[in-house]
Each structure stands twice: as structure tokens, then as C-alpha cells.
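**Q** For reference, the sequence and a predicted model appear below.
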Amino acid sequence: MNKLSIKTRSLLLALLPAVFMFLSLTIYFISDKFNVLEQQLDHKGELLAQQLAPASEYAVFIKNPGLLEEVVSPILNESDVVYVEIYDADDQLLLSRKNLSLIDTANKDNLKVYQSKVMQQDIPLGGNTLDLSMDSELEDNQSKSIGRISLALTKQNIIDQQQQTLLNGILIALGCILLTLILSMYVSTSITRPIRSLSETIKLYKSGIFSARVEQLSGGELGAVEFNLNTMASTLESAKRKELEHAMALEQSRREADDANKAKSEFLTNMSFEFREPINAILGRLHLLENNNIDSESRQFIEQSILSANMLIELSDNVLDYSKLETDSLILNLDYFDPVRLIKRSFSPFLREFCIKNIDTHVSHKLHKSILIQADQRQLQKVIYHLIQNAIQHTENGSIDLKLNGYPTTDNSKYILNIELIDTGIGFDPNQLARLYQSFSQSHHLDKPFQSNSGLGLAIAKKLTEIMGGTLNINSAPDKGNEYKLEFVFPYKPIIEEPVETNADTDNQTPVTGRVLVIESSSIDQMVAKDILNKMGTTVDLAINGKVALEKLRQVDYQLIVSDTNITDIAILDLVQRIKAFERAANKHLPILLLTADVIGEHWQELLEAGVNDLLLKPVDYEALREKVTELLA
């Protein structure tokens, strides 16, 4: 019942009592009509028999059929009289007359017989007057039966009338039921139509169309519901309009913020590029001066200048990295590399600082076997560099230990890599630790030298670690040093052949030979690159642009191309493709090393796929350049 619709329920509620009432009344009145017809037939039969008996008394007494015929003939004219029979006192048939029109259709089931005795009435004659009054006793004593009358009536007329009555009753009942059905449907429609309208309107509200309204046609409770629903819709429509206006304002603010972030990132990228180009020339000249025979004071000035230039580059890189991390624009470049080799080289950029601050360093590693991990080597190196820089800033006359260990997961599908950096510098109290990962924060004591710090190193290390799916934890206590713990889970594969570590001391003693073409538009960078490469032992030719370089390639047999990425006449990608086409035509191997100030590195992969062997970031480190040149000329 609960699953039926409101319209069906209202129809059932109206029809069932009406049908029950009409059927009951119809059956009652039809039954009563049948009884009345039966009583009328009995009354007529008894009345005819009683009237015929005294009328035929004399004829029965004298047994005269002719007289009886005259008495009976009018009776046979009745439409429902089938026959009349008159018997004498000896039960001898005196007369039998039948209605020929009914006799053929009459049968025992359709006949009803009525009988009446024919009584002889004695009239006493006494005195001179005729006394017709007799008491009942005298009448009973003087009356005697002289015969009987048998009269049969057909029930066919009664049956026809009953059938007609039944038909009329059924028609009346059906008419009443039909009228009730029409009225019920009208009432149910008047109930369900506003409810259906409410339901459809609510569906529109559910779809977010709050401008729809319910047509207010009802009164009473449904009218109140319609009014309240329209009021609620008006309120929701107003709220949605305000929400939409707020969302549009937020979207506008977001676009403006995105544009501002994009402009900031572009500005920082351009500034970093502009920083690196002149600093590359400065550091190149300083490194060349440092290797000359100069007095100790001049050497000290040069070392301080190199340190200051590196600090400027570091600050520029940190601001740029943090901007990229803030806008989630950093894309990881995954590749397989040896983590042991990475760890062993981690202290190399900081050897000058270690000497100045008298810091001892130790590197150790313990892996279950030689492996290659799949990760972004450059970003992982940045994390370690930032931790080492933070340790150097807070350590004087102490030591810094770097440890690497790891083991595979239980299913042997990935490798858990743990990196620990332990220093003996000043520690941090709990309050300082809580602020350590905040941007532009620094910690120092009033009774100890101030440590200059941009406040971005640990914040960048933390964000980079989380992007690579790792964790960074710092354990520290005041005056007890710091312990930095990194943990990563990387895909890995075993090393089939152990890589051979290049001995830096041997490389320094062995000159690098080969003919190198340097493509550089800046005259200062040309001189720096030529002087550095000449000191390595190579023969260097210079090309001021791409066209000159391509022309020299056709004339001279070069073993290496060293080029800046910002060539003035030809796009660097087009230049690389032309060099590779020349290489295929000449059927020779011609490696390409690019020097770039593009810190973002978004085009590096495209250049490597085009055929570039490797890239170095400006300002170029002398040892890194020597290592790459040696590797490519081998």
C-alpha cells in the first residue's frame, strides 16, 4: 500500500466505500422488489380463486358446464392465467379451460397453482321477512363444500419483471460508480497536480535552477506549501546569485594572483639568467687568476670574491626554486643513477668553505648491493646541498658526517634509502625547531657570531623532499649539534657492471687533448671558455654565432662542440639538429656540451632528445667542466 501513488490511494479511498454502498443498496432493493413481485402474484392468484369460487357455486351445484364456461371465460383473459379447472364434490372434473397463448411456454417450474373450495351457502327462509344476517356458527353449520377450483398462474411475467429490475439496478449502480469515479478522479487530480508541480519544481531546484516557481493554485495546506517553497526559492536564488558573484570575484582574484605569480616567476627566471651570464665571466676569470702564481694576499682576495659570487648565485637559485615550489610548477625528471656516486660528490662544491671554517668531513655508505635508483638526481642533490649548507652555516671548527644506507622493501619492488647528515655545530631549541622550516627564518645566538642566511634552504629542502615522496626530520639540542635524516622509497635496479670512479688527482695531472669548437656570442665568455679549456690542454677555436660554427665544422675536424644556449642568429635546437645532420653525413661522432643559464631546465630534456650529450649550468664550475670535457673526449 505504501508503494501506491497518492492518486491511486485517493481513488481507492473514494471508490471502495462507494462501490460497497451501491452494491449493498442495489442488492437490498432488488431483493425487496423480487419479494414484492412474488407477493403480488400470490395476492392475485388467491384473489382470483376466491372470487371464482362463489361465482361458480350455482353452476357447480347443478353441474352445468355451460354456466361454468361463462364464469371462467373472463378469468382466462388475464395475461398470466394459464388454466382454470373446476371439480365437483366427488372430485370429478366439471370444466377445464386453458389459455392457448401460454400453454406452450408454460412448464411446471413456471407455474404456481392456487385452489379454493366452492362452498354451498344455505339461505334460511323463516317468517314473512328475509333475514340475511347469520352469525358465524350458523354460517359454519349451514356451509358445505360442493367442489373446488384449481387456478394456475405463470411466473414468466414475474421473472421478466425481476430481470428488468435487476438490469435497471445494475445500470443505476454502474452509473453511480462511474459518477463516483469521475468525481474521485477530479478530487485526486486536484490533490496530485499541485504535488506533482511541487515535485517537478524541486527537481529543478536540485539541478540548480532556482528561478523556477510553483504555480499557486491550491488553498489550505498545499497552498501554504507552495507559498513557502516559492519564498525559499527566492532566498536560494538570491544566495546563489551572491555566491556566483563571490565566485567570480574569487576567480578574478585567482587569475590575477596566477598572473602575478607567473610574472614573478618570469621575472625571477630572467633575473637569474641575467645574474648568471656576468657571474659566469667573473668566476671564470677568478678561477684562472687563482691558478696563477700570485701572492697570498691576492689569493685571499680572489677566494673571497669567488665565495661572494657563489653566495649570490646560491641566493638567486634559492629564490627561484622557492617560487617554483610555491606555484607547484616543478616537474620531476626521473632517471636511474648511482646514489653512492651522488653522495661521494656532495661535499665537492663546499671544499673551500670547509677549509675556511676548519671543518672535517666524512662520507660513508652501506648498501646491501650496488644499485641504481630511479629519481630526479638534480633535485635530490639540491636537498643534500641545502642540508650541507645549513650545517656549514652553524658549524665552526667541527665536523660534518654524511652517511648513506638502505635496504629493499619486503616485496623487493622498491628501495628504502636513508641519508643522514650529522654536524657538531650549534643546535636548536624546541622553539627554534618549530620555525626551522618557515621561509626566511634563521637561528643564531647573541653570544655567537651572526650567520647570514636567506632562510630558504631548509624550506626548499623540506618541500623538495615531500614532492619526491620522502620525509625530512631534524634532531637537535642547543650546543649538541644537529642530525638531519632523509628517508625515500624509490624504484631501483641492480648495477650489472660497477662504475669506475674517476680519480680527481690523476685527472689533474693528465692533460686533456683534442680540438674543441666553442660557440659563444659574448666576447668575455669566449675568452673565459678559451682560457679554461686551453689550461686543460685542448686546442680551442671560437665561433661568434651558429653560421660561423657550421662553416668551421666543414673545414676543421673537431672532437667536441661546446656551445652557449643563447646563440644570436640560429635557435639552439635548430643548431643542434644541423650539427647532428653533419655528424651523420660525415659518419663521425661529434659530442655536444651546452652551457646554459636556464635554471628552470624545462627545455633540457628536449635538447637531450635532439642529440645534446650533456648540459652544464652557468656559472660553470672548473672541475665539473674538466670532468665533462674529459668524459666526452674519451
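**A** Perfect, thanks for sending it.
**Q** Please count neighbours and contacts with C-alpha atoms only from this point.
**A** OK.
**Q** Not counting sequence-adjacent ones, nearest residue to I400?
**A** Excluding its sequence neighbours, the residue lying closest to I400 (C-alpha to C-alpha, 6 or more residues apart in numbering) is D423, at 4.4 Å.
**Q** can I assume the one you found is in contact with S399?
**A** Yes: here D423 reaches S399: they are 5.8 Å apart, a contact under C-alpha atoms under 8 Å.
**Q** okay, those two: which has more neighbours?
**A** When neighbours are counted by other C-alpha atoms under 10 Å, D423 and S399 differ, and D423 comes out ahead with 27 against 19.
**Q** Look up how far T539 lies from that one.
**A** The span separating D423 from T539 equals 44 Å under the rule C-alpha to C-alpha, to the nearest Å.
**Q** Also L334?
**A** As judged by C-alpha to C-alpha, L334 and T539 stand 36 Å apart.
**Q** What ranges does the stretch 501-634 of the chain have for its strands?
**A** Secondary structure of the stretch 501-634 of the chain (DSSP state E, counting those that start in this stretch): strands at 515-519, 539-543, 560-564, 592-596, 614-617.
**Q** helices or strands next to the fourth one in the packing?
**A** Going back to what we said before, that points to strand 592-596. Judged by 3 or more C-alpha pairs under 8 Å, 6 or more residues apart in numbering; DSSP states H and E, strand 592-596 is in contact with strand 560-564, strand 614-617.
**Q** Please work out which of those is packed deepest.
**A** Each of the helices and strands packed on strand 592-596 was assessed for mean neighbour count using mean count of other C-alpha atoms under 10 Å. The highest is strand 560-564, with a mean of 23.
**Q** elements contacting that strand?
**A** Under the contact rule (3+ C-alpha pairs under 8 Å, 6+ apart), strand 560-564 is packed against strand 515-519, strand 592-596.
**Q** Put this next to the first one:
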Amino acid sequence: MSNRPGFLNFSLKRILHNEQSLLDQARIKLLYYGLIFVMVSMLLLLASVNYRSQPAIVISSTVLLISVAGMFKYLTYKPDWATISHGMLIIGTLINLENVFITLQDVNMITVQIVTLIVLFSFYMLGHKWGIFYSLANLLPVLSFFVLQYETSYIINFKPEKIEQSTVIICVFANFLLTIYLISHFYHAFVMSMRQLRNVGDEQSQLNNKLEMAMHKAEKSSHAKSEFLSTMSHEIRTPLNAVIGMTNLLLMNQPRQDQKENLDILKFSASNLLSIVNDVLDFNKIESGKVSFESIRINLPELLNNICGGFTLKAEEKGLLFKLDIDSRLRNKVFFGDPTRITQIIFNLVSNAIKFTQQGNVWVRATCIEDRHNTSTVLFSVKDTGIGIAPNNLEAIFEPFAQENITVTRQYGGTGLGLAIVKRLLELQGLQLNVNSKPGVGSEFSFQMQFDVSTEVAEPVETPNPVPDANDLSHLQVLIAEDNMVNVMLMKKLLSKWKIVPTIAENGALAVQKLQYGNFDIVLMDLQMPVMDGFEAAREIRKLADPKKSGTPIIALTASALFDIQEQVYASGMNNYVSKPFKPEDLFEKMQNLVSVAS
């Protein structure tokens, strides 16, 4: 109700409003008209009994009239129907019992009508609990009076008054009218409530249908977004594959120092663009709830050295002191965790620390804060002496596509997804990222992670030679299914480093045909091709009658970023996959492993 009615209000419309339920409005209307009717009845009754000189009835009727008038005024000022109902029932009960035990010392038709009215009124107005209470408060004393009158001839030191016929007529007539009005009023309210309930049900059904349609549209939109990101990813990553691949090939040809510097810049720029694309795709994957976490054996110190090793040169270029500090208790242990997600988290934190630090230091620490027989809790910390973060911006930096302010974005660049990805990856594991930062002093990001620990001792793993021996795969017969001529040229140049002369098939159908009539040790299969895509081609190869040909190892080469690409690859019968752009040593290792298993 927007405007509260004044004390002098007597209008029903002023105390009704849309916020009240249909039942509450019916209760208020019943009280409003019912109190008016009771006041008129009391005036008629007072005129009758006063004329007959019946002082006890005059007093009780006057008290009732004054009480009803007061409650009517209270109702028109503040429509507190529950309080007024309690007041009416208490007064009605007291007057009823006073008439039975003192004034009349008898139970007559009027008494029965009053009890009936109280029972109906209490249930309709206040519900089951209070209905039982007020019903028993009236019925039990009346029944007790019957027993006393029957057993002991109830007598008190007060002469009962006799009610004249005219008074009886007024009371009976008024009680009947009140009873009829009460029942008809609530019957009407019940019918209206049922209609309203049916209308609400119909509206709810319509809303459910609209909600279902909206959810369907949202699912289609989400699917379309994923497809769009996948398509855009493929279109961006395909030329990037050529740029990075050609750059790697040129770097493998021992270029002059000035050429190497230019190639390093080219590779860095392409890798930076790839990192931005991957950030967007990773965040979309996280937001879609399609992230799974592995639990595989990892050598934590070695993993941290590999992550931070690539940042040493970048820190030196900016004149920063970069230091990695690993707790000695973490060495020579076999941990179980997800190296990909740990790498993603630490990489983003260190990358940010170096980006936003112009001078000073960047520290990366891994400290064992709890070491048990089968578990270890490690505190990871990345601290810098960079620009820091204002306290009122600490929440904003974790929002996707957001940085501390527009000045930071313009000066330092970036997508603003790094910290959002870190925070959500940790939250999905039930972990919390803590931030301690002061503007102009620096920032420290830290989190705790618990690992299962094996009782075995970790063996140091030798770092593989980034440039594989060119003669290792020279004996292989390789079939490449690829429709993009730039990628074909790139693959030919790359495989020539390993003394491999591949056979090319421009689509999946030709790949199946060439494999059926030729002998190949391995197939490198692009997934998006005309005529027949890589998935269908792999399924057709697995159906070949010759078991040697149908069992040929297949590696998928894809620039796609669909969330379920790995499942689709394995479901179609392929053995492994490499995402474009890829590192030559990754492809070399997977080819070597699959061929050695097949042989």
C-alpha cells in the first residue's frame, strides 16, 4: 500500500490494495460490513432492552457496541484483520459466557447461534488452530453449564433476567443474517480463489512453456556459441599453424643471428596470438562446466622448473630478478595431480607478475606446509614488485575480460581472462585464491593445494632433445589426409627433416582408397575435409577387411577446439590427436610411440 489511510478514514477502498491476497481482502471486507451490521444490531437491541429496563443486558450490549465501534475505527485506519478477529472472538466469548453463567443463567437459541457464529468465524478468519481453540473455549463451558444445571440445579447470588420476545426476535434475526452473510461471503471468496488459482495455474503453465522455450533457445545459443568459437578457432589456428610451423622449420635450419632474432619475434607474436585464442576457448570451456581434472603421476619440482623456465629470458629482457624457490621436502616425491591445470594456473600468475612489473623482482615459491604419509599440502605463491592493485579493485580483476582500469588495459594489453581462469579453475577444485596487494608496492597471489603422494621415489626425467634425430623415422610410410595446401606444404617440409616422403590425400575418401591399395605405417588425419571428413574416414579404415590395414595407427591433426574433440577422436577409432599449431617434437614422439606399438 503506497499511502497509509489517515485516522479519519472510513472508506473500504483505502484499506484494500493489490498486495493483499484474495482471501485477505475477503476477510477485511467481512470485518468491514460485519462490524457495521453488528453496530446497527446493537443499537436496535439497546433501544429494545433499555425500553424494557434490563440493566445487565444494557451494560453488556453497550460494552459490545463500544468495542465493535473501536475495532471498526482501527480496521479503517490499519487493516490488521488478524488482531481485530482475535478481539472480536475474545469479546464474543466473554459476553456469551457472561450471559450463560450470570445474566440469563440459561442456554437458549441465542446462545446456540452465538456459539455457531464464533465457531464459523474463528475457522474462516484465523484458520484451523485458532478455530479449534475458540470453539472449545465456548463449547466446553456451555456443556459444563448443562452438567451443573442438571446435577446440582445451578444457582448463584444473582437474579437472572428475562428476555422479552422482541429482544429474542432482534437477536435471532441478527444472528441468522450474520451467519448467512458469513457463509455466503466466504463461499464467494472460495469460488473466486478457485478461479484465481485456475488462472494462476494457466499462467504458470504458459510461463513454464515460455521458460522451456527460453531454455531451449539458450541451449541452442550456447551450442551456437560453442560452434562459433570452434569455427573461429579453427579459422585462426589453421594459419597460425602455418606461421608457427614455418617459423620452427626455419629455426631448425640454423639461421644467422639476425635471422634468428627476427624469427624469434615472429614466433613470439604468433604464440601470443595463440595464447589469446586459447584463453577465450579455455574460459568458455570452464564457464560451460565441461572441465575435468586428471590425477596422474607428476614430478612437481620438475613441472615447476619447466613452467618457469620459459619466463627466465622474458624477465631478463625487462631487467627483472626472477627466482623459483622449491621446498626441498617436495623433491624426490611422486605426486598425483593434474599437470595441465597446474601449468595453466602457475603460467597465468607468473605471466601477469612479469607483465605488470617494470623493475624489481618476481618470486615463485612452492612450500610444503603439511607433509603426511600419503598426502602433502603445498602452498604456491607468486610475488612481484609491480604496480599493485587498489583495494576497491580486488574484486574486479577476477571478472572476465576485465582489468583493474582502462589505463592498465591500454598500457599493458591482454584479454583480462588470466585471473578469471585461475580463480575458476581453483574454485572447481574447492580451492581459494588469496591476494595481498598494495598499489605501487606489489602483489602476491597464493593458494594451497593438497596432493596424494606415492611412497615411490621420483626418478629424474631427462629432457628430450627438442630437435629429434632426422634419421629416426626415415623408414616410415606416412599417409597425410589434408585439404589445405599450406598445411600440406608445411607437413612435407617438417617430415622431410625426418627423412620421410609422405603420400598426400586431399580428402577422407581418397585417404581410405589410398590406404586400401597401398601400404602405410601411420596416417596423419585432418578432421575437417570435403567429400569425407576425418571421423568418417577413420571409421571406414577400421572396417577394412585386411586386419593389417584396418589396424593402421591414425593420429588426428586438428585446429578445432570443440570441448568433446578428444572423445570424438577416440570414438571414431583414431589412436591419438595433435592440436594445431603443434610442436614438432610432440608429433615426433606420438608417431614414434604408435609405430613402435604397432610393430
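**A** Cool, the structure landed. Note that this is a predicted model, so its numbers are computed, not measured.
**Q** on that earlier part again, looking at the helices and strands packed on strand 560-564 of the first structure, spot the one closest to V383 of the first structure.
**A** With distances scored as C-alpha to C-alpha, the stretch of those nearest to V383 of the first structure is strand 592-596 (21.6 Å).
**Q** mind checking how far that closest one is from the chain centre?
**A** 48 Å (C-alpha atoms, centre = their mean, to the nearest Å).
**Q** With stretch 17-25 of the first structure instead?
**A** The offset between the C-alpha centroid of stretch 17-25 of the first structure and the centroid of the whole chain comes to 56 Å, using C-alpha atoms, centre = their mean.
**Q** Now do the buried residues in it.
**A** Within stretch 17-25 of the first structure, the residues that qualify as buried by neighbour count (16 or more other C-alpha atoms under 10 Å) are 18-19, 22-23.
**Q** now do stretch 364-378 of the first structure
**A** Buried residues in stretch 364-378 of the first structure, counting neighbours by 16+ other C-alpha under 10 Å, are found at 370-377.
**Q** okay, the residues you listed in a markdown table with secondary structure next?
**A** Compiled in a markdown table, those are given as follows (DSSP: H, G, I helix; E, B strand; the rest coil):
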| residue | secondary structure |
| --- | --- |
| S370 | coil |
| I371 | strand |
| L372 | strand |
| I373 | strand |
| Q374 | strand |
| A375 | strand |
| D376 | coil |
| Q377 | helix |
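**Q** can you redo these as a markdown table with distance to I572 of the first structure?
**A** Written out in a markdown table, the entries for these read as follows (distance: C-alpha to C-alpha, whole Å):
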| residue | distance to I572 of the first structure |
| --- | --- |
| S370 | 38 |
| I371 | 36 |
| L372 | 32 |
| I373 | 32 |
| Q374 | 29 |
| A375 | 28 |
| D376 | 25 |
| Q377 | 25 |
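**Q** From the contact counts, what lies against the helix or strand harbouring F301 of the first structure?
**A** Under the criterion DSSP states H and E, the helix or strand holding F301 of the first structure is helix 296-326. Contact here means 3+ C-alpha pairs under 8 Å, 6+ apart; on that basis helix 296-326 of the first structure packs against helix 220-290, helix 457-467.
**Q** swap the cut-off to 7 Å and go again
**A** Using 3 or more C-alpha pairs under 7 Å, 6 or more residues apart in numbering; DSSP states H and E as the contact definition, the elements that helix 296-326 of the first structure packs against are helix 220-290.
**Q** one step back: select, out of the strands of the stretch 501-634 of the first structure, the one closest to S73 of the first structure.
**A** With C-alpha to C-alpha as the criterion, S73 of the first structure lies closest to strand 614-617 of these, at 143.2 Å.
**Q** can you tell me what part of the second structure that closest one aligns to?
**A** Across the second structure, the stretch matching strand 614-617 of the first structure (TM-score structural alignment) is residues 576-579.
**Q** one step back: between all of the buried residues of stretch 364-378 of the first structure, which two are separated the most?
**A** Between all members of those, the longest pairwise span (C-alpha to C-alpha) is found for S370 and D376 and amounts to 18.6 Å.
**Q** for V84 of the first structure, helix, strand, or coil?
**A** The three-state assignment at V84 of the first structure reads strand, by three-state DSSP.
**Q** give me the number of residues near it?
**A** There are 24 residues near V84 of the first structure, going by other C-alpha under 10 Å.
**Q** My read is that it contacts I103, right?
**A** No: counting by C-alpha atoms under 7 Å, no contact exists between V84 of the first structure and I103, whose distance comes to 11.9 Å.
**Q** Quick one: residues in contact with stretch 559-571 of the first structure.
**A** 514-521, 545-546, 572, 590-596, 633 (C-alpha atoms under 7 Å, 6 or more residues apart in numbering).
**Q** my bad, should have said stretch 515-531 of the first structure
**A** Under the criterion C-alpha under 7 Å, 6+ apart, residues 281, 284-285, 538-545, 549, 558-564, 567-568 lie in contact with stretch 515-531 of the first structure.
**Q** Aligned counterpart of I460 of the first structure in the second structure, please.
**A** Going residue by residue (TM-score structural alignment), I460 of the first structure aligns to I421.
**Q** any idea how far stretch 538-556 of the second structure is from the chain center?
**A** Put simply, stretch 538-556 of the second structure sits 44 Å off its chain's centre (C-alpha atoms, centre = their mean).
**Q** Quick one: end-to-end distance for it.
**A** Stretch 538-556 of the second structure has an end-to-end distance of 9 Å (criterion: C-alpha to C-alpha).
**Q** Next, H445 of the first structure: secondary structure please.
**A** Assignment for H445 of the first structure (three-state DSSP): coil.
**Q** For it, give its distance to I426 of the first structure.
**A** 9 Å.
**Q** Would you map the helices across the stretch 351-500 of the second structure?
**A** Remark: helices of the stretch 351-500 of the second structure, listed N- to C-terminal, are 406-412, 418-428, 485-496; assignment by DSSP state H, counting those that start in this stretch.
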